[in-house]
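> mind looking at a prediction? Sequence and model below.
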Amino acid sequence: MEWDIVIGRERSVGAGWAFAVEVSCDGRSCEHNVLLSWVDYDYWCGGASSPADVVRHAILTALQAKTPTQFGERFDCSTLRRCCPGFDDAMRLRLGRCPAAHEPGTWTEQPLRKAG
């Protein structure tokens, strides 16, 4: 199954951004108003990707998760982490960052060894 995710207009709101998003698959489509907070943006990509790319990856990650995900007409990207186990790790990997060492998951950070 291949999803087409079109990120429309971006607006600054409060402590983040709002996007008009259209998600299509198999000839069916639906529109959503998606919020992304500065905190989630920084956590998932650290400024290395555009906010629109983070939203696209968040939706795609949730759609590809083994847990069925229902998107409302309006939702915040932070709600996806609560319904998709491993969401944060998957997002950080998709966006080129290693998962955080304090999060449960398959990746663990090795401490740096002191030279000498």
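Happy to help now that I have it.
> make it CA atoms for all contacts and neighbour counts henceforth
Fine.
> host element of the nearest residue to A52 once chain neighbours are set aside?
Leaving aside its sequence neighbours, A52 sits nearest to I7 (Cα to Cα, 6 or more residues apart in numbering; 6.6 Å). In this assignment (DSSP states H and E), I7 forms part of strand 4-13.
> let's bring in a second one:
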Amino acid sequence: MQYALIIREAAEDFKRREDPAYKNGWIAYTQALVQAGIMTGGAGLTGPETATVVRRRGEDHDVQDGPFPEGKEQLGGFYLIDVPNLDAALEWAARVPISQQGSVEVRPRLQM
């Protein structure tokens, strides 16, 4: 079954992305997913200051440029993995190299 590991990072984590030790943790984790043969997709995302939000307002829409400081955690990226069950997905989620302020949401992929 496919699951999305949705990475939410604290603002300071986006600043740490150029730190070699921090970056190497993510590289090692991604390599482990690939070596296990379970990674089917994913991407890291740029910081929230680069975001643009489009909201529907009836027949119209509003466009708002970032940053969006209201939340402590921001969407930092995601992995798509194919594992036998939720327990396996949770085991991989627990290994994501997030900081103490970050989180990983595990969600099954919608089959269409």
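Now that the structure is in, tell me what you want to look at. Only a predicted model underlies this, so the values are computations on that prediction, with no experimental measurement involved.
> now what about the TM-score between them?
For this chain pair, the superposition-based TM-score is 0.26 by TM-score structural alignment, normalised by the length of the second structure; 57 aligned residues with a Cα RMSD of 5.0 Å.
> just to revisit the earlier point, which positions in the strand holding I7 of the first structure come out as buried?
I5, I7 (16 or more other Cα atoms under 10 Å).
> so D62 of the second structure versus R55 of the second structure, what's the distance?
5 Å (Cα to Cα, to the nearest Å).
> likewise Q74 of the second structure?
According to Cα to Cα, Q74 of the second structure stands 18 Å off from R55 of the second structure.
> comparing these two, which residue is more hemmed in?
Q74 (20 against 10; other Cα atoms under 10 Å).
> tell me which other helices or strands the one helix or strand that one maps to touches.
Using DSSP H and E, Q74 of the second structure maps to strand 73-82. With contacts taken as 3 or more Cα pairs under 8 Å, 6 or more residues apart in numbering; DSSP states H and E, strand 73-82 of the second structure sits against strand 2-10, helix 11-15, strand 39-44.
> for the first one, packing partners?
Spelled out, that is strand 2-10 of the second structure. strand 73-82, strand 103-108.
> ranking the ones you listed by burial, who's on top?
strand 73-82 (a mean of 20; mean count of other Cα atoms under 10 Å).
> relative orientation of the helix or strand just after that strand and strand 103-108 in degrees?
Proceeding N to C from strand 73-82 of the second structure, the next assigned helix or strand is helix 86-94, under DSSP H and E. Here the directions of helix 86-94 of the second structure and strand 103-108 differ by 150 degrees (axes from the mean of the first three to the mean of the last three Cα atoms, to 10 degrees).
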